[in-house]
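Peer 1: Pasting the sequence and the predicted model now:
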Amino acid sequence: QDIEFNLRLKRAGGRIILFPDIKLTYYSRSTLKELWKNNFGNGYWVIAGAKNASVPFSLRHMVPLLFVLYLVLGSILSLVSIMPKALFPGTIILYLIVVISSSLSVVRLVRNWKALFATILAFVTLHISYGMGSMAGLFSLISRREDT
């Protein structure tokens, strides 16, 4: 919704202005299931909605999709020995190092070390659900093309 609105605003000659002095309270999703559902929908519509709204999405919107595709294809390829044995687990370990270090930064910032495990789970849930939603959106686009 934000992507589509920002595009329409820019096309109409409007500008997006940041007011750093504005304070707001953000209410996050309270469960991993709600986080999953929300980000699956975001991932779905950034891809599926691109056809109807002609919304150009950026590369950062594709990263979770590419990551999920890599997880699926990498799992299969590593089982049939096409992929070097250390490449797939090495990539997963690298991802987990980045997620854990990012989570450490968050809990240090908010000074709540008890939230470390939940923050790690939230990052992984966000990435996987958004990527799977994008994959579902891509399948939706492909199936709509075949129907026409």
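Peer 2: Sure, I can see it.

Peer 1: contacts, neighbours, all on C-alpha from now
Peer 2: OK.

Peer 1: which residue ranges form the helices in the chain?
Peer 2: Using DSSP state H, the helices of the chain run over residues 2-11, 32-53, 59-79, 87-110, 116-147.

Peer 1: Distance to Tyr26 and mean neighbour count added to those, as CSV?
Peer 2: Listed next are the helices of the chain as CSV, based on distance: least, CA to CA, whole Å; neighbours: other CA atoms under 10 Å:
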stretch, distance to Tyr26, mean neighbour count
helix 2-11, 16, 13
helix 32-53, 14, 18
helix 59-79, 22, 15
helix 87-110, 15, 14
helix 116-147, 16, 18
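
Peer 1: what about versus this one:
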Amino acid sequence: MQTDGQPLPGVSYVMPVLNEVTEVRAAVASLLEQDYAGAFEVVLALGPSIDGTNELVAEMSAADPRIRAVENVVGSTPAGLNVAIRASTHPVVVRVDAHSVLPPDYTRIAVRVLQESGADNVGGIMRAEGRTPFEKAVALAYGSRVGLGGTPHHVGGQAGPAETAYLGVFRRDRLFAVGLFDEGIKRGQDWELNRRLRSTGGTVWFTPELVVTYRPRPSLKRLIRQFVATGLWRGELARRFPANNGLRYFVPPAMVVGLGLGLLAGIVGVVGALLGSGVAWAMTGFVVPAVYVLFVVVGGLAAARRSDNATRAWLLVVLPCIHIGWGVGFIVGFLTRTSELTTHTGR
């Protein structure tokens, strides 16, 4: 198979892996099953896993020479991506997440769009799919406006230039031209890299033709940690690059501030009423959290109207955890130096 009389470019799949023993086999299998006719390799950057991930990858690599493992001593996502990219050999780099499963036509479509658009990076839709009621609730939150806002890379949209892209299919030379991923940014490093690609005259391209299955975190604890960390780094990036901030990034922190002030005012009003002071009116502050609860219940039930009762119930728990976790993280990240904070706390 050729494009314009030229052989298809070789493709390098790069994947940072850390404690993903339950997901990595399916993620790698989806790469080996691609219907792309060009040459390819799979480069896995292995962090210091403690759950048997590295042993499993060693077995897969021994069984298939197209799978190579390189050591990611730092263990972070951007460090792993850079290690894998440097070890790669082909002109097209496909970023893959251990929680993602690519459809068989993903690479074929991505390379075609990369060539037709002339873009430096092409990405598509992250379609979250859950297997348990909890994971299904998280998937609904990802794909609904009441959850993560219904952005194009979650719900789809028109093909064209974009601010950033989910995962990404890159021209390898452009990655090196802009200095690869910033290893000082532990979350949101894809957004920051795409910012540099665009600032140096490149194009980031969204296409709804690309759809990737994403497996949500399997527990509430892991979900909260994910969104607090994501919020921390989004706040850090908002402070570092104020000219690139969209209004939607400030909605969750504004909501958290509003909830906090409303609850505080309401409590002051209750205490004032009990003491007979003149601040009982402050109890009206409870209107703010009441409105938020109503928003979550009405919006959540609407989003889960076709789901089972267990998924609906979980969604009413998941939504506040995402909103508040992300919002609190953003405020802390915006007001502090996240890189120093995460270093000191071991994140």
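Peer 2: Ah, there it is. Model, not experiment: these values are computed from the prediction.

Peer 1: what would the helices of structure 1 look like in TSV with distance to Ile17 of structure 1?
Peer 2: Below are the helices of structure 1 laid out as TSV (distance: least, CA to CA, whole Å):
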stretch	distance to Ile17 of structure 1
helix 2-11	11
helix 32-53	23
helix 59-79	22
helix 87-110	27
helix 116-147	27
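
Peer 1: To Ile22 of structure 1, which of these lies closest?
Peer 2: Closest approach to Ile22 of structure 1 among the helices of structure 1 is made by helix 2-11 (18.6 Å; CA to CA).

Peer 1: Report the aligned residue range of structure 2 for stretch 25-32 of structure 1.
Peer 2: Taking TM-score structural alignment as the measure, structure 2 aligns residues 213-220 with stretch 25-32 of structure 1.

Peer 1: and the matching stretch, how far from the chain's centre?
Peer 2: Centroid separation for stretch 213-220 of structure 2 versus its chain: 11 Å, with CA atoms, centre = their mean, to the nearest Å.

Peer 1: and the alignment partner in structure 2 of Asn112 of structure 1, how many residues sit next to it?
Peer 2: If you follow Asn112 of structure 1 across to structure 2 using TM-score structural alignment, you land on Asp308. When neighbours are defined as other CA atoms under 10 Å, Asp308 of structure 2 has 12 of them.

Peer 1: Compute the distance between Asp308 of structure 2 and Leu301 of structure 2, please.
Peer 2: 11 Å (CA to CA, to the nearest Å).

Peer 1: Ok, Gly260 of structure 2 next?
Peer 2: 25 Å.

Peer 1: Repeat that for Leu315 of structure 2.
Peer 2: 8 Å.

Peer 1: do the same with Ile331 of structure 2
Peer 2: 28 Å.

Peer 1: Now Ala137 of structure 2: closest residue in space, sequence neighbours ignored.
Peer 2: Leu315 (4.7 Å; CA to CA, 6 or more residues apart in numbering).

Peer 1: Please verify my assumption that the one you found contacts Ala141.
Peer 2: Yes: Leu315 of structure 2 is in contact with Ala141 according to CA atoms under 8 Å; the separation is 7.2 Å.

Peer 1: First-to-last residue distance for stretch 135-155 of structure 2?
Peer 2: 17 Å.

Peer 1: What span of structure 1 is it aligned with?
Peer 2: The aligned range for stretch 135-155 of structure 2 is empty, by TM-score structural alignment.

Peer 1: Met135 of structure 1 -> structure 2?
Peer 2: That one, Met135 of structure 1, aligns with Ile331 by TM-score structural alignment.

Peer 1: what's near enough to touch its match?
Peer 2: Gly231, Leu232, Gly235, Pro253 (CA atoms under 8 Å, 6 or more residues apart in numbering).
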